[in-house]
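A.B. asks: using only what follows, build the 3D model:
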Amino acid sequence: MVQDGMTWLLNPPEQNLPLILADGGFDVWIANTRGTRYSCRHTSLQPNEPGFWNWSWDEMVVFDLPAVFDYVYSQTGQKAHYVGHSLGTLIALASFSEGLLVDKLKSAVLLSPIAYLSHMNTALGVAAAKVFAGEITTLFGLAEFNPKGEPVAKFLKALCDYPGVDCYDLLTSITGQNCCLNASTVDLFLKNEPQSTSTKNMVHLAQTVRDGVLAKYNYGNPNFNVMHYGEAKPPIYNLSNIPHNLPIFISYGGKDALSDVRDVELLLDSLKLHDVDKLTIQYIKDYAHADFIMGVNAKDIVYNQVVSFFNHQR
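C.D. replies: Predicted structure coming up:
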């Protein structure tokens, strides 16, 4: 969401998933989320124009992820395995449910998956979701949500003053208590991240927290929704539409405050009709949200399983 593809490469080469996969003979492509530093170009708009930021994760579902798959397919002529973490799992699940990507997809690995967010329990995240659900655009008038810019920094400082919110350890206050991070890697992470996203995207995520369903962006007015969707309420992404024979590997953590265990169980319930032999579930009791990307033992606990899963699909 507010991270680019560099986050996958913060651990040493022998401990980060892209290079482990490359060493295993896989052709690895790393995508960047729109709005982050390597994904700020547009055919006609500049990042200083509000129109550049007029999108939410719906656009990633319909345009961005399919464009990545189309490009990789055009270069390789092969279906791809997909790995997503956090927002990367949300947009993948929504895309699969809409019948997108599946013709160019071999299998999918979803680490710390987010589809439902009702039980998210980070104090900072809950406070932010409440504010964003009140349509923060009216507070800011900002199209770009830049965590390192002065207006957003002031907003975050105000959130950190909320009762029960402790921002002393910013990463923990967002992700939960990670078990297995190296301090120097965290320092590197905080130098590079967080990066910009659209304010509209933050509002959409807050709606997902508040409404308890996976739905398209709610314009806040039934008439506006009718204009965009032909109906007064935004359409739901129906995860049970995901092809039941698509090989999926899901790994989630017991200490994850963003991808809460109860929300993952809701996701798994929506996949209950999935072919049993096509769904692999891994539960890691001590892991929180960032451990899946930067954990010093992620190679042994998660990545070796991912490589084995992909090799099984070859």
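
A.B. asks: can we go C-alpha only for contacts and neighbour counts from here?
C.D. replies: Noted.

A.B. asks: His204: how many residues sit nearby?
C.D. replies: Per other C-alpha atoms under 10 Å, the neighbour tally for His204 reads 25.

A.B. asks: check contacts around it.
C.D. replies: His204 is in contact with Ser56, Trp57, Lys216, Tyr217, Asn218, counting by C-alpha atoms under 8 Å, 6 or more residues apart in numbering.

A.B. asks: could you rerun that using 10 Å?
C.D. replies: Counting by C-alpha atoms under 10 Å, 6 or more residues apart in numbering, His204 touches 55-58, 129, 132-133, 135, 198, 210, 215-219.

A.B. asks: between those, which is nearest Val302?
C.D. replies: Trp57 (26.6 Å; C-alpha to C-alpha).

A.B. asks: secondary structure element for the residue lying closest to that closest one once chain neighbours are set aside?
C.D. replies: Closest residue in space to Trp57, ignoring its immediate chain neighbours: Asn201 at 5.9 Å, by C-alpha to C-alpha, 6 or more residues apart in numbering. Assigned by DSSP states H and E, Asn201 falls within helix 199-211.

A.B. asks: check which element follows that helix along the chain.
C.D. replies: Counting by DSSP H and E, what follows helix 199-211 is helix 222-229.

A.B. asks: tell me the buried residues in that following helix?
C.D. replies: By 16 or more other C-alpha atoms under 10 Å, the buried positions in helix 222-229 come out as Pro222, Asn225, Tyr229.

A.B. asks: hang on, the earlier thing: right, and the residue nearest to Trp57 touches Asn54 too?
C.D. replies: Yes. With contacts counted by C-alpha atoms under 10 Å, Asn201 reaches Asn54, the gap being 8.7 Å.

A.B. asks: I'd like the structure of this one too, to check against the first:
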Amino acid sequence: MLLRLEDVSSIVLIILEQFVSFVTFLLPERLILFFTRVVKFIFSRFKTNDINYNRFLVKDKLQDDKLLQRIEDLRSAASFKELCELNNFKVQNHLIQTTDGYLLTAHRLNPELNGFKPNGQIAYFQHGLLMSSEIWVLMNDKDLNLPFRLCEMGYDVFLGNNRGNKYSNKHVSLSTSDPKFWDFSIDEFAMYDIPCTIDYILSYTNSKSLTYIGFSQGCSQILASVSINKDLNSKISKLILIAPATTPKRLCNWLINSIVNFKPSLLFLLFGKKILMKSTLFWQRIMYPPFFIKMIDLPNKILFDWRSENITNIQKIICYFHLYSTTSVKSVVHWFQIIRSKKFQMYHDSNIFNAFEYPTSTSIAIPDILLIYGMSDSLVDITQMLDHVPLKSSKMTVIGVEKYEHLDLIWGKNTEYYVLDNVFKFLNESET
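C.D. replies: So this is what the prediction gives:
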């Protein structure tokens, strides 16, 4: 395979990041603390229009400020349970074994346990790529977290986690040090994780159906899963798709477009066959928080042309520290195949046979669907997206939000108006 100049540049940058991570890991803690103080001093010189963020930059003792202490508590929370407790919610953890042996954690917000009257309805949330269940409960304003609001309304709320992330990294026989543990893609999420989780929830609650709420890849997973498990149609009464991605547009930067075109063998050589971007956890731990959010905003701008102007800096301080969770390299290789082919297809490793496309357009028959997307989101091709859902068998409401990008729809300044209110309206209308 002949490599172009941009391909060589991409490979060099990937290797450079891994080298810098390794060297930084070897540095003594005192030296890292010194660099942190220098960065903090530099950041404190530059004020913004966000008063609370400016206070965060100059405060040495955050505990003296109730708001900033809450921001710091949410930022540094180590678990989903801790995030819920900071918002005065009690959570239960459920362990779900898939038919291929993975142990998944689903969190449950039981309305009765939290002092609310149950309404007999189930809501199941599923996160996106390189994420965990934590993404749903990170808004500083408690009332802007959709799972909490639905629990208050009486919904029995469950939040799922994909195999391989921080809450689902066990298997009945495989260790996480075994490459076989990480041999999964979107196919396994669709064939095992989603149907096993839904069946567990319905069996545990003795319910016939539930409302599914997905973000990003969480939308792709349910569409793929229903297309190959047709009985799921009767188990999902309402489907809510937030920033759905099935066949993303071609990405915005030569670097990522170059990497997308790499053969799987080269990608596995560069990233290994286990965890993708594991170094993110290291940088997250040692970086000064305002500097870390800049290091997230910058690649988001370069790779996806996201400006992140609808998310406040103080909200980013919380959210960006919970944005990343582990997944397999193969999952991302699968997405690259989808982007390159412009088809919502299963993982393809054959030079003989054509890739198998998920039969979404002929297999989905969920009665009520709500789709909310950002009109400035480079990852969502709404035309292609609508082709995957058959309008003949489903009633669909499509809402496009102007000047909103991918992450804006869960953490943006006006999510109450653009997302929560529309979700509540949809749920109320479909129940009447």
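
A.B. asks: could I get the TM-score for this pair?
C.D. replies: The TM-score (TM-score structural alignment, normalised by the length of structure 1) is 0.84; 289 aligned residues with a C-alpha RMSD of 2.5 Å.

A.B. asks: returning to what we had before: who touches both of Asn201 and Asn54 of structure 1?
C.D. replies: With C-alpha under 10 Å, 6+ apart as the test, Asn201 of structure 1 and Asn54 both reach Ala143, Glu144.

A.B. asks: okay, buried residues for stretch 341-350 of structure 2 please.
C.D. replies: Lys343, Phe344, Gln345, Met346, Tyr347.

A.B. asks: hang on, I meant stretch 224-238 of structure 2
C.D. replies: Using 16+ other C-alpha under 10 Å as the test for burial, stretch 224-238 of structure 2 gives Ala224, Ser225, Val226, Ser227, Ile228, Asn229, Leu232, Asn233, Lys235, Ile236, Ser237, Lys238.

A.B. asks: and which of those residues is nearest to Ser279 of structure 2?
C.D. replies: Ala224 (30.0 Å).

A.B. asks: could you find the closest non-adjacent residue to the equivalent of the closest one over in structure 1?
C.D. replies: Alignment note (TM-score structural alignment): Ala224 of structure 2 maps to Ala94 of structure 1. Nearest residue to Ala94 of structure 1 in three dimensions, chain neighbours excluded: Tyr237, at 5.9 Å (C-alpha to C-alpha, 6+ apart).

A.B. asks: quick check: that neighbour touching Thr208?
C.D. replies: No. Tyr237 of structure 1 lies out of contact with Thr208 (C-alpha under 10 Å); the separation is 11.4 Å.

A.B. asks: what's the overlap in contacts for these two?
C.D. replies: Ala115, Leu214, Ala215, Lys216.

A.B. asks: for Val419 of structure 2, what are its contacts?
C.D. replies: So Val419 of structure 2 contacts Leu144, Leu146, Ile242, Ile372, Tyr373, Ile399, Val401, Leu409, Ile410, Gly412, Lys425 (C-alpha under 10 Å, 6+ apart).

A.B. asks: from Phe215 of structure 2, how far off is it?
C.D. replies: Plainly put, Val419 of structure 2 is 12 Å away from Phe215 of structure 2 if you go by C-alpha to C-alpha, to the nearest Å.

A.B. asks: what do those two both touch?
C.D. replies: Ile242, Ile372, Tyr373, Leu409, Ile410.

A.B. asks: quick one, strands of structure 2?
C.D. replies: 92-97, 102-109, 122-126, 156-159, 170-171, 210-215, 236-242, 368-374, 395-401 (DSSP state E).

A.B. asks: of these, which is nearest Leu303 of structure 2?
C.D. replies: strand 368-374 (16.9 Å).

A.B. asks: which residue range of structure 1 does the closest one align onto?
C.D. replies: The aligned range for strand 368-374 of structure 2 is 247-253, by TM-score structural alignment.

A.B. asks: number of nearby residues for Ser184 of structure 1?
C.D. replies: By the criterion of other C-alpha under 10 Å, Ser184 of structure 1 has 11 neighbours.

A.B. asks: how about it, what's its match in structure 2?
C.D. replies: By TM-score structural alignment, Ser184 of structure 1 lines up with Ile314.

A.B. asks: number of residues surrounding the closest residue to that match other than its chain neighbours?
C.D. replies: In space, and not counting its chain neighbours, Ile314 of structure 2 is closest to Tyr53: 5.3 Å by C-alpha to C-alpha, 6+ apart. Neighbour count of Tyr53 of structure 2, defined by other C-alpha under 10 Å: 18.

A.B. asks: how many neighbours does Ser220 of structure 2 have?
C.D. replies: 22.

A.B. asks: and it, what does it touch?
C.D. replies: Per C-alpha under 10 Å, 6+ apart, neighbours of Ser220 of structure 2: Gly128, Ile186, Phe189, Ala190, Gly214, Leu241, Pro244, Ala245, Thr246, Thr247, Phe344, Met385.
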